[in-house]
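Asker: The following block contains a protein sequence and its predicted model.
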Amino acid sequence: MTTRRAVLSAGVALIAGGRSMIAEAAPPAYPHIGRVRRLSPELDEIIAPDAVIEQLADGMIWSEGPVWIRDGGYLLFSDVPGNTMYRWSEKDGKTVFLKPSGYDGLPTTAFREPGVNGMTLDPAGEVVLCDHGNRAVSRLDRTSKKKTVIVDRYQGKRFNSPNDVIVARRGALKDTLYFTDPPYGLEGLDASPIKELAFNGVYLRRPNGEVAVVDDKLTFPNGLALSPDEKRLYVAVSDPKGPVIMAYDLGSDGLPASRKLFFDAAELLKAGGPGLPDGMRVDAKGRLFATGPGGVLILTPEAKLLGVIETGFPIANCTFGDDGKTLFLTSNHVLARLRTRTSGAV
């Protein structure tokens, strides 16, 4: 009897220990924040009615530039004023990946946001980033963590502070960079004494090194995205006096054949929604996930607003990652995610 009791006790302990180990290995339960505001039944096809926004990390000043590293299974994102690039994974949570991420020179008051901003992957899977503090678009070697400047001037003049970047992935335009260059990284913005260009531009940079202006008439160009067929370019304008998203139908040379107002977010801003048009992504069906007043605006290719992902804070940027259907959100001091029913454009 004693032997049987001992065996049974050992078995119970083993099972309990196994359960404990399983519990310890389970992913953490993340707090839920915000909501998905539904403005059309069409949204159910994109985001399940019971989907929740999970807060994955916090402690940043202004989080930005999320990019999913497919071959590593982790997310990189930036705290721009904090001059720090972070790595997040389900296993390790938030860890410092690169500090300083941007400006690393002598102390200066010239920059208000010295860190890295928008990031993307090129067709080879390498990280291309906007380096606010060094006023350049650069490529990052993830192993050595060294940056190589791709472009930092237009007609001999330094860029303001490149903000967001995308790379064409196919056809004749493959490896062409599109990027925006507002003055957000400079102390004093347009009045900065180190500002060399007379405008805040949208540019393309061809694989042969040629740089061309896409638009030099926008006040504060910010986030940008390409349609799945890469025939249309979207650019957000984060100007409180004109919070809009522009659309450009591209010619065979990659430059605009036409230009139009795609979406005006002024009414959403008047309604008190936090944030301005900023970073954006496109899903496989061409729908735009565009940050703006209130959160992430989900727009059809015809500019119909289907709903808004709201964290309660301004959302600077978003990206699809993990299984391709998970939307990561950089929202003020928070990193969050939302599971969707759609996939990001590839």
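Answerer: Everything's here; your move.

Asker: Please make it C-alpha for all contacts and neighbour counts, starting now.
Answerer: Will do.

Asker: can you list the residues that contact stretch 176-190?
Answerer: If you take CA atoms under 8 Å, 6 or more residues apart in numbering as the criterion, stretch 176-190 is touched by 109-114, 132-133, 159-169, 192, 194-195, 200-207, 219-224.

Asker: Which of those are buried? Put it as a ChimeraX command.
Answerer: Filtering these down to the buried ones (16 or more other CA atoms under 10 Å) takes a single ChimeraX command:
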select :110,111,112,113,114,132,133,159,160,161,162,163,164,165,166,167,168,169,195,200,201,202,203,204,205,206,219,220,221,222,223,224
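
Asker: show me where the chain has helices.
Answerer: Assigned by DSSP state H, the helices in the chain fall at 2-25, 266-270.

Asker: got these as CSV, with distance to Leu297 and mean neighbour count columns?
Answerer: CSV is the format used below for the helices of the chain (distance: least, CA to CA, whole Å; neighbours: other CA atoms under 10 Å):
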stretch, distance to Leu297, mean neighbour count
helix 2-25, 35, 11
helix 266-270, 10, 15
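
Asker: Roughly how far does Ala303 sit from Ala247?
Answerer: To Ala247, Ala303 is 10 Å away according to CA to CA, to the nearest Å.

Asker: I meant to write Leu224 there.
Answerer: According to CA to CA, Leu224 stands 10 Å off from Ala247.

Asker: which neighbours do these two share?
Answerer: Common contact partners of Leu224 and Ala247 (CA under 8 Å, 6+ apart): 233-235.

Asker: Now render the residues you listed as a markdown table, adding distance to Gln55 and neighbour count.
Answerer: Formatted as a markdown table, the shared contacts of Leu224 and Ala247 follow (distance: CA to CA, whole Å; neighbours: other CA atoms under 10 Å):
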| residue | distance to Gln55 | neighbour count |
| --- | --- | --- |
| Leu233 | 31 | 20 |
| Tyr234 | 28 | 24 |
| Val235 | 27 | 29 |
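
Asker: let's bring in a second model and compare:
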Amino acid sequence: MPKGFRIAAAVMSCAVLAACASPPAPQTHGASIGRIVAFDPSFDAIVRKDARIEKIAEGFTWSEGPAWISGGDYLLFNDVPANTMHRWSAREGASVFLTPSGYAGTDTAGLREAGANGLEAEPAGTVLLADSGSRLIARFDPATKQRTTLAATYEGKRFNSPNDIARRRDGVVFFTDPPYGLNGIDDSPLKEQPVNGVYRLDPDGSVHLIEGALKFPNGVALSPDERTLYVANSDREHPVWMVYRLDAHGNVTDRRVLADASDLAANAEGAPDGLTVSADGHLFASAPGGLLVMDASGKRLGMIETGARVSNATFGDDGRTLYITSHTFVARVRVEARGVGFER
């Protein structure tokens, strides 16, 4: 269980809020960490070289699955091994929001990670949840803390341990299902699925396997036009990001490797994990060494190094604050790019 937090809270005056058409840049009072590394001159237009990476909360086992809740101006994220969901806001800092976040039973002997993992905020104020411990996909209401199971099986067999999730505007959901939540991982006797899949969940509740050839599919995200799906493969022997072209129904029409992190993995800890995409199509992807920024062709532009393994990231505030879950802490950095959905 977490041993506590050191909180960095920024309080903005009502006068400032009233004067701004959009939320102002958050004030920063937490410890500065890490560094910004450019691989290409264009990176400065995406993340400035003098951008400050700020640690805003710490004391977690493994922070994951960040989601910005625009209606309440706060961040939700999970400590997956601790089976706890946390809430952070600039005004109130960090606090326990929900425990258990995932599996609520007592028989945890077969579980390696009992908590929930990836989160995806929905326009209606609800949150999609990849529940690793309960081995299902659910919809969660932050107001009532009630959840509704959307999918728990494929072809009559339980999922392994759903990891990350992405939602299209039409309600179609994509999620990954590696076995990381099970003791023994691929060798777990609880594992029922013959593959570690990437799935599509349609609004009618039907589940479709769209990729079954990856060893450890992990992070998942959609391009701004939602015609492309990105999937990170956390396999240390084949650490790649895959790209899938989608038709209007969400069927895969083409697939290929977008980028390979083998050279990074040889020199740094970490693996392709969670990722998010900016409105101009740049990928902010967990990678060995930090949060790697690539263009849509897979070209490396730069890296945000926190000094620890990065699990995931999401945009929040006015869309130009990047929140990063990084091992035992959560950080944020102001960037020049803007998140999808914050364009207006």
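Answerer: That came through fine. Not measured: the values here are computed from a predicted model.

Asker: okay, Ala303 and Ala247 of the first structure: which has more neighbours?
Answerer: Ala247 (22 against 15; other CA atoms under 10 Å).

Asker: What does the more buried one correspond to in the second structure?
Answerer: In the second structure, the residue paired with Ala247 of the first structure according to TM-score structural alignment is Val243.

Asker: Verify the contact between its match and Arg227 for me.
Answerer: No - with contact defined as CA atoms under 8 Å, Val243 of the second structure and Arg227 do not form a contacting pair (10.3 Å).

Asker: Quick one: residues contacting the alignment partner in the first structure of Leu283 of the second structure.
Answerer: When the first structure is aligned by TM-score structural alignment, Leu283 of the second structure is paired with Leu288. Counting by CA under 8 Å, 6+ apart, Leu288 of the first structure makes contact with 280-282, 297-301.

Asker: ditto for Thr306 of the second structure
Answerer: Thr306 of the second structure is in contact with 33-35, 53, 290, 326, 331, counting by CA under 8 Å, 6+ apart.

Asker: Would you enumerate the residues in contact with Leu204 of the first structure?
Answerer: Leu204 of the first structure makes contact with 176-179, 211-214, 254 under the criterion CA under 8 Å, 6+ apart.

Asker: Neighbour-wise, which one of those residues leads?
Answerer: Highest neighbour count within those, by other CA under 10 Å: Phe179, with 28 neighbours.

Asker: Can you name the residues that contact the nearest residue in space to it that is not next to it in sequence?
Answerer: Residue nearest to Phe179 of the first structure in three dimensions, not counting chain neighbours: Val165, with 4.3 Å by CA to CA, 6 or more residues apart in numbering. Val165 of the first structure makes contact with 118-120, 128-130, 177-180, 223-224, according to CA under 8 Å, 6+ apart.

Asker: Among those, which one lies nearest to Ile150 of the first structure?
Answerer: Taking CA to CA as the measure, Ile150 of the first structure lies nearest Val128 of the contacts of Val165 of the first structure, at 8.8 Å.

Asker: What about the alignment partner in the second structure of that closest one, how many residues nearby?
Answerer: Alignment note (TM-score structural alignment): Val128 of the first structure maps to Leu128 of the second structure. Counted with other CA under 10 Å, residues neighbouring Leu128 of the second structure total 25.

Asker: In the second structure, what residue corresponds to Gly93 of the first structure?
Answerer: Using TM-score structural alignment, the partner of Gly93 of the first structure in the second structure is Gly93.

Asker: What lines up with Arg35 of the first structure in the second structure?
Answerer: Arg35 of the first structure maps onto Arg35 in the second structure, by TM-score structural alignment.

Asker: Please report the distance of the residue nearest to that match when sequence neighbours are not counted from Ile53 of the second structure.
Answerer: Using CA to CA, 6+ apart and skipping residues adjacent in sequence, the residue nearest Arg35 of the second structure is Glu305, 5.3 Å away. Computed as CA to CA, the Glu305 of the second structure to Ile53 of the second structure distance reads 9 Å.

Asker: With Arg147 of the second structure instead?
Answerer: Going from Arg147 of the second structure to Ile53 of the second structure by CA to CA gives 34 Å.

Asker: Those two: which is more packed in?
Answerer: Neighbours were counted for Arg147 of the second structure and for Ile53 using other CA under 10 Å; Ile53 has more, 24 against 16.

Asker: give the contact list for the counterpart of that one in the first structure.
Answerer: Under the alignment (TM-score structural alignment), Ile53 of the second structure pairs with Ile53 of the first structure. Taking CA under 8 Å, 6+ apart as the criterion, Ile53 of the first structure is in contact with 32-35, 311, 336-339.
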